[in-house]
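Colleague: Sequence and predicted structure below; questions after.
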Amino acid sequence: MAARSRSSRRARRRSARLTARPVSCAGPMATGRCACSGGRETSCCSNGRETLASLSHLERHGDDSATGIAAEVLQRLHAARDSPPPAALTPLHDILAALFLKAEGDRRAGRRTQFIEAAECAQALLSSQRDVRPLHGDVHHANILSAPRGWLAIDPKGLIGEPAFDAANLFCNPLEKDLRFREDRALSMAAILSPALGCAAERLLDYAFAFSALSAAWHLEDGDPGEAERSLAVGRAVRAARARLMS
C-alpha cells in the first residue's frame, strides 16, 4: 500500500471506522452509491429517516429484529454480480494495518495484550479467506436506513474480502446501548447473522473480535483511550461468546 500523509490516513480511518457515529450531512440530503441498489446513485439522509440505531426502533422491535434486518441487508449487499470487482477496492489486510502496528509495538515491549491476540486472529482469518468479493466496509446500525423501497446500507467504503468482515462492525453498535458489552447479545447476533453470511458462527465472532481491537487501535491513535477501552470490552464479550459456543 502506498504511503499516505498523516492527515489522509486519519481521514481514511475515520471514514471506515468500526464505531462510526450516526450519519449526518451538511444539507438536507446526502448522496452516495448504495451497494444494495447495484451501485446506482441514491439519495439518503438520516435526518427524518429511521436507522437501526434509532432508540425508538430498538424499543419497538428489539435488538434481534434489528440484527435480522441487518442480515437481510448484508445478503443483498453480497449477492453475486455478473461484472468483475473494481480494481481499486481496498483489501482487508490494508484496513487492518493499525491493529497490526499496535500489536507489533506491544510485542516489542514484551507485553501480551488483547491487541496481539486480535492481530493473530486477524492474520489467521486473512490467510483463510473464503468467497472473497466486494464489501461495503462500514455496515453498522446508523448506516442502515429505512427508505421507501426497504432498508438500505449507505456510505460504502469499497473494500474487498470475506463477507463476514462486513458484519463485524455490528457487534460494536449501537453506541448508545450497553448491550454491545453482553456475551449473550454477541451469541444471538452470531446465530442470526452467520446463516445470512454463509459462514460458521465462530468464524463471524473471530472477525468481530479482531475488528473490535482494530477500532480500539484507531481510537488510541486519535487520543481517545476511553472509547478504545470500550471497544476492547466488546471484544472480550465476543471472545467469551465464542468460548461458550465451542464448549
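Modeller: Received, thanks.

Colleague: Every contact and neighbour count from this point should use C-alpha atoms.
Modeller: Fine.

Colleague: how about the helices in the protein?
Modeller: Here the chain has its helices, by DSSP state H, at 6-15, 55-61, 63-77, 92-95, 97-108, 114-126, 165-168, 183-197, 201-221, 225-246.

Colleague: Other residues contacting the longest one?
Modeller: Residues outside helix 225-246 that contact it (CA atoms under 8 Å, 6 or more residues apart in numbering) are 114, 171-172, 180-184, 186-187, 202, 205-206, 208-210, 212-213, 215-220.

Colleague: before we move on, back to that, among the helices of the chain, which is nearest residue 49?
Modeller: The closest approach between residue 49 and any of the helices of the chain, judged by CA to CA, belongs to helix 55-61 at 11.2 Å.

Colleague: putting a second one here so we can go through both:
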Amino acid sequence: MGLILDGPHFQTQTSLLCPVTLNGQRAFLKITNDHDELIGAKALEKWEGTGAVRILAQHENAFVLEYAGQTLRSVIPEDTAATRVLCSVADQLHSRNPENLDDFPTLRRWFSSLFADTDSRFDDIRVIADRLLSRNSHPVLLHGDLHHDNVLRSSHRGWLAIDPKGIVGPREFDYCNIFTNPTPQAAVSHFDARVRSVSHTANIEPVDLLRWIACWGALSGIWHLEDGDTTQASLPHTIATLAMERLQR
C-alpha cells in the first residue's frame, strides 16, 4: 500500500491522527482503540461515501480516511445557508438503507442518562422522550453528532460528514445538534430562525422538532454534569428551556 506520512501527527482524546497520502491521494490516518470511534467507523462503512467520507483502507484499528477539506463553519458563516447544508447532509445519510444494524446502539440506549436522572426540571422532557422513542417510526442509521465542525467541503464530492457516532433511531434526532452549535451566542440568537429553517428543509413538523430539541438539550447537559462540567451543561439546558417555552405557547 502506497501510504506516505504527509505532516505531523496529533492526538485527540480518543485517537491518533496523521495527514497522509495514499497512492498520491490526500487522506488521514486514524488509529484508535476507543469503542465509540470504532462504532463510528462501522457507520462510515455502511454509508459507503454517501454524504460522508470514505474509508479508503483499514487494518484492525487503523483507518485511512478520505480527505474532505475545510469545515462548514469556516466556509459558510451565514447561519441559514449553513443550516441548509447540514440538513442536506443529514438527508443524504438517511437516504441509505443499510441492512443489519444490530451492531449499533439504539437511540433509547443513548437516552438512558436522561431516564435515570432525577432532576425535576426534566420530568416533562422525560415523558416527551419516552413518547418519541416509543413511536413506530422507521429507524435509520444516524450520525449522532452532526454539526458545523463535523461537515467538510470536498473539492471533488461536495459536503461530507466526518466523525459519526453511529446510532439507530428516528431521523429527526440528527438535526438536534445544529441547535447547540457552533457557538453559544449563535445557538441562542438563531434558535427560532433555525427551527423554521430545519422544519421546512427537513420536512419535520415544528412541534415535533421542538420536542426532539428539548430532549437532546436535556440529555446533552446531563452528560456534561455527569462529567462534572457545569459550565458546558449550561448551553444545552438553555436550548432545552427555549424549546419547552416554544412548545407551551
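Modeller: Structure's in. What do you need? Keep in mind it's a predicted model, so treat the numbers as computed, not measured.

Colleague: so how far is residue 205 of the second structure from the counterpart of residue 167 of the first structure in the second structure?
Modeller: When the second structure is aligned by TM-score structural alignment, residue 167 of the first structure is paired with residue 175. From residue 175 of the second structure across to residue 205 of the second structure, the span is 13 Å (CA to CA, to the nearest Å).

Colleague: more neighbours, these two?
Modeller: Applying other CA atoms under 10 Å to residue 175 of the second structure and residue 205 shows that residue 175 carries more neighbours, namely 28 against 14.

Colleague: could you measure the more buried one against residue 229 of the second structure, distance?
Modeller: The gap separating residue 175 of the second structure from residue 229 of the second structure is 24 Å, by CA to CA.

Colleague: okay but the match of residue 167 of the first structure is in contact with residue 89, surely?
Modeller: No - in this structure residue 175 of the second structure lies outside contact range of residue 89 using CA atoms under 8 Å: 10.2 Å.

Colleague: Give the aligned range of stretch 205-219 of the second structure in the first structure.
Modeller: Stretch 205-219 of the second structure corresponds to residues 200-214 of the first structure when matched by TM-score structural alignment.

Colleague: Report the buried residues of the matching stretch.
Modeller: Neighbour counts over stretch 200-214 of the first structure (16 or more other CA atoms under 10 Å) mark 201-214 as buried.

Colleague: Residues contacting that stretch, please?
Modeller: Outside stretch 200-214 of the first structure, the residues that reach it (CA under 8 Å, 6+ apart) are 18, 96, 98-99, 114-115, 118-119, 121-122, 125, 164-165, 167-169, 171-172, 186, 190-191, 193-194, 231-232, 234-236, 238-239, 241-242, 245-246.

Colleague: any idea which residue sits dead centre in the first structure?
Modeller: In the first structure, the centroid-proximal residue (CA atoms, centre = their mean) is residue 169; its distance is 2.2 Å.

Colleague: do you know how far that one is from residue 67 of the first structure?
Modeller: For residue 169 of the first structure, the distance to residue 67 of the first structure - CA to CA - is 12 Å.

Colleague: next one: residue 196 of the first structure
Modeller: Distance check for residue 196 of the first structure against residue 67 of the first structure: by CA to CA, it reads 11 Å.

Colleague: Looking at those two, which one has more neighbours?
Modeller: residue 67 (22 against 19).

Colleague: Would you mind finding the match for that one in the second structure?
Modeller: Mapped onto the second structure by TM-score structural alignment, residue 67 of the first structure lines up with residue 83.

Colleague: Please report the distance of its match from residue 191 of the second structure.
Modeller: In terms of CA to CA, residue 83 of the second structure sits 11 Å off from residue 191 of the second structure.
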